[in-house]
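Visitor: sequence and predicted structure, then a few things I'm wondering about:
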Amino acid sequence: MGVLIAFCLAAIPACVKESPPPKQQIKTSTPTSKPYKIQGKWYHPIPDARGFTQTGKASWYGKDFHGKKTANGEVYNMHAMTAAHKTLPLGTWVRVYNLTNGKTCDVRVNDRGPFVRGRIIDLSYSAAKEIGLVGPGVAKVRIKALAPPAGAVQGDRNVYYKGNFTIQIGAFKDRTNAENLVKKLSVKYNNAHMVQTMVGSDLYYRVRVGQCSTLEQAAQFQSVMRSGGYKNAFVVAE
């Protein structure tokens, strides 16, 4: 553990100092790209999200699934920026364009669904709220994959996109709670900081730590944080 933390804090010079629910969820302990069967229909996850775009209807899922396991083994957090998709590789970052109002959001696919005819993606509550989807419940969207998941294999080597990545630890409406967590993280980890974000009419204080230049480093740092007790930590592109 100490070696890995040292890597993520020192190798972080490269990491210089974030409607209707689906009918059924896939519950697995690890990410998988194997075909699976739901309600008598087989689904075949694609091996690579590079260049993927899709247009169709989006919906969202919230408190009924909050705290339950997602398809990649994470605990579903309705306040995180995540989504469910039937075939994209788990871990793929997707930009969602609401074609009704022009609003966009970036989400990470960590679950399977929605298994409702005509729908292509299920957003978390926070993601749905950000693009004005909570009220209507369903809207026409276009989605575009931004990057493959960390560790995605192409040919005979792993491919990692470069960029600015950090690890989100939590999101709070109470600024004091967020500031206290930043102070606690700053004692042990590099670049603990707080980001203010409006989600609809609500102001959230998102606490993040670390800054990595590749998804590979960010995925390793995410593991460090989860092992350190922050079970809902996840990678965020900044």
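Guide: Noted; the coordinates are in hand. Residues are numbered from 1 along each chain as shown.
Visitor: for the rest of this, base every contact and every neighbour count on C-alpha atoms.
Guide: Fine.
Visitor: ok, the residue located most distally from the centre of the chain to residue 59 distance?
Guide: Most distant from the centre of the chain: residue 40, at 28.2 Å, with distances by Cα atoms, centre = their mean. Between residue 40 and residue 59 the distance is 22 Å, computed by Cα to Cα, to the nearest Å.
Visitor: surely residue 48 forms part of a helix?
Guide: No. Applying DSSP: H, G, I helix; E, B strand; the rest coil, one finds residue 48 to be coil, outside a helix.
Visitor: okay, now it: neighbour count?
Guide: 17 (other Cα atoms under 10 Å).
Visitor: follow-up on the earlier one: could you measure from the residue farthest from the centre of the chain over to residue 144?
Guide: For residue 40, the distance to residue 144 - Cα to Cα - is 28 Å.
Visitor: same thing with residue 29?
Guide: 27 Å.
Visitor: more neighbours, those two?
Guide: Higher neighbour count among residue 29 and residue 144: residue 144, with 18 against 12, using other Cα under 10 Å.
Visitor: wait, that one touches residue 55, no?
Guide: No. At 9.1 Å, residue 144 does not count as touching residue 55 under the criterion of Cα atoms under 8 Å.
Visitor: contact partners for the most centrally placed residue in the chain?
Guide: Centroid-nearest residue in the chain, with Cα atoms, centre = their mean: residue 108, separated by 3.0 Å. By Cα atoms under 8 Å, 6 or more residues apart in numbering, the contact set of residue 108 is 81, 82, 83, 91, 92, 93, 94.
Visitor: ok, now with 6 Å
Guide: Contacts here follow Cα atoms under 6 Å, 6 or more residues apart in numbering; on that basis residue 108 touches 82, 83, 91, 92, 93.
Visitor: highest neighbour count among those?
Guide: Going by other Cα under 10 Å, residue 83 tops the contacts of residue 108 with 32 neighbours.
Visitor: this is the comparison structure:
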Amino acid sequence: MAVLAAVALAACRTTLPQPEGNRPPPPRSSPTTPRPVDPNNPNAGRYALEHDEAPDHREVPADILNVPDAVPRAEPRSRGGNAPSYSVFGKTYRVLSDARGYRNSGMASWYGKKFHGSATANGETYDMYQMTAAHKTLPLPSFVRVTRTDTGKSVIVRVNDRGPFHPGRIIDLSYAAAAKLDMLGVGSAPVEVVALDPVEPIAPSEQWLQVAAYADPINAVVMREQLLARGHAGAQILIDDENGGDPLHRVVLGPFIDEQKALATDQKLRTEGYVARWMRR
């Protein structure tokens, strides 16, 4: 813990250069914990390092923010990395037999130069400039949509590695995926991870901005009218009665498929004094 604290303090003292072109600003190094080590694996020595390292900004491709998302497709399970169970740091993890229906929320981190060019858990080569990720229990490979719950930014990645084994983190993203989610500088971010079925076509991701939620429908109508008066033509009320109790009347804007339009609307709401939250239906 003392080593991690020292690393964190050192990172806090780092002055970040200004971004060049389409490159994200060089981030602080993101602490990354070791992945399972096969004593017969010639790459095992990479796990001896205490912390990960971001690439030098001169090494980052100019179009890093335009790297296309992974495209889900049907693939056979990898021969490596899919044992029914494995243990790391005294804890046993059981690999899911099927990714379908998987959904979880928690913190995401990213891993970079320390692992670049090394073997992943399923025997592929880790390329931090591709849209990949590490997960503790999803079958390898799997495809998931990762959405930042605080900003609504979303990417699709291919899971081909194991990790992260830091408490409280549910997925480790490649450098490219973290760049597109705008989380390089902060190191970790709250996300929702949803497995995608490669057999089914992917519908565009619809996002909503919830401005308020009321048990009293009259209050919801008043808020909707306020938003309409401010020029938010998409303001509407969604009734949520899935929990079997009194229905909840959510005042929302959307749905949004275009990410830039959604982010612009969120910013406009903030300037008007509203604090909206992202939601999906």
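Guide: Thanks, I have the structure now. These numbers come from a predicted model, not from an experiment.
Visitor: where does the strand ranked longest in structure 1 end up in structure 2?
Guide: Taking DSSP state E as the assignment, the strand of structure 1 that covers the most residues is strand 202-214. Counting by TM-score structural alignment, strand 202-214 of structure 1 pairs with no residue of structure 2.
Visitor: from the contacts of residue 108 of structure 1, pick the one nearest residue 177 of structure 1.
Guide: residue 82 (22.9 Å; Cα to Cα).
Visitor: counterpart of the closest one in structure 2?
Guide: Using TM-score structural alignment, residue 82 of structure 1 pairs with residue 132 in structure 2.
Visitor: can you check residue 193 of structure 1 too?
Guide: Counting by TM-score structural alignment, residue 193 of structure 1 has no partner.
Visitor: related to what we said a few turns ago, may I see the contacts of residue 108 of structure 1 arranged in CSV, with secondary structure and distance to residue 45 of structure 1 as well?
Guide: Formatted as CSV, the contacts of residue 108 of structure 1 follow (DSSP: H, G, I helix; E, B strand; the rest coil; distance: Cα to Cα, whole Å):
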residue, secondary structure, distance to residue 45 of structure 1
82, strand, 18
83, strand, 15
91, coil, 12
92, coil, 12
93, strand, 15
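Visitor: any chance of a markdown table for those residues, columns distance to residue 99 of structure 1?
Guide: Converted to a markdown table, the contacts of residue 108 of structure 1 look like this (distance: Cα to Cα, whole Å):
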| residue | distance to residue 99 of structure 1 |
| --- | --- |
| 82 | 19 |
| 83 | 18 |
| 91 | 24 |
| 92 | 21 |
| 93 | 19 |
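Visitor: show me what residue 59 of structure 1 aligns to in structure 2.
Guide: So residue 59 of structure 1 corresponds to residue 109, using TM-score structural alignment.
Visitor: which residue is the nearest non-sequential neighbour of that match?
Guide: residue 188 (4.4 Å; Cα to Cα, 6 or more residues apart in numbering).
Visitor: give me the aligned partner of the one you found over in structure 1.
Guide: Matched by TM-score structural alignment, residue 188 of structure 2 corresponds to residue 138 in structure 1.
Visitor: about what we covered before: any idea how far the residue farthest from the centre of structure 1 is from residue 52 of structure 1?
Guide: In terms of Cα to Cα, residue 40 of structure 1 sits 26 Å off from residue 52 of structure 1.
Visitor: was I right to think the residue nearest to residue 109 of structure 2 contacts residue 111?
Guide: No. The criterion here is Cα atoms under 6 Å, and residue 188 of structure 2 misses it with residue 111 at 10.5 Å.
Visitor: so stretch 3-21 of structure 2 corresponds to what in structure 1?
Guide: Counting by TM-score structural alignment, stretch 3-21 of structure 2 has no counterpart in structure 1.
Visitor: for residue 115 of structure 1, list the residues it contacts.
Guide: By Cα under 6 Å, 6+ apart, the neighbours of residue 115 of structure 1 are 22, 23.
Visitor: state the three-state secondary structure for the aligned partner of it in structure 2.
Guide: Using TM-score structural alignment as the criterion, residue 115 of structure 1 maps onto residue 165 of structure 2. State at residue 165 of structure 2, reduced to three classes by three-state DSSP: coil.
Visitor: if I look at residue 213 of structure 1, how far off is residue 226 of structure 1?
Guide: Applying Cα to Cα, the value for residue 213 of structure 1 to residue 226 of structure 1 is 20 Å.
Visitor: sorry, back to before: give me the mean distance between the helix or strand where the match of residue 59 of structure 1 lies and structure 1.
Guide: Assigned by DSSP states H and E, residue 109 of structure 2 falls within strand 103-110. In the superposition against structure 1, strand 103-110 of structure 2 averages 0.2 Å from its aligned positions (mean Cα distance after the TM-score superposition for structure 1).
Visitor: buried residues in that strand, which are they?
Guide: Using 16 or more other Cα atoms under 10 Å as the test for burial, strand 103-110 of structure 2 gives 105, 107, 108, 109, 110.
Visitor: these two touch, right, the last one and residue 169?
Guide: No. Taking Cα under 6 Å as the contact criterion, residue 110 of structure 2 and residue 169 are not neighbours in contact, 10.2 Å apart.
Visitor: strands along structure 1, start to end?
Guide: 36-38, 41-43, 53-61, 82-84, 93-98, 104-111, 119-124, 139-147, 153-154, 157-158, 162-172, 193-199, 202-214, 234-237.
Visitor: any chance of CSV for these, columns distance to residue 131 of structure 1?
Guide: Formatted as CSV, the strands of structure 1 follow (distance: least, Cα to Cα, whole Å):
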stretch, distance to residue 131 of structure 1
strand 36-38, 29
strand 41-43, 28
strand 53-61, 11
strand 82-84, 13
strand 93-98, 6
strand 104-111, 6
strand 119-124, 10
strand 139-147, 10
strand 153-154, 32
strand 157-158, 33
strand 162-172, 18
strand 193-199, 9
strand 202-214, 13
strand 234-237, 18
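Visitor: perfect, that will be all.
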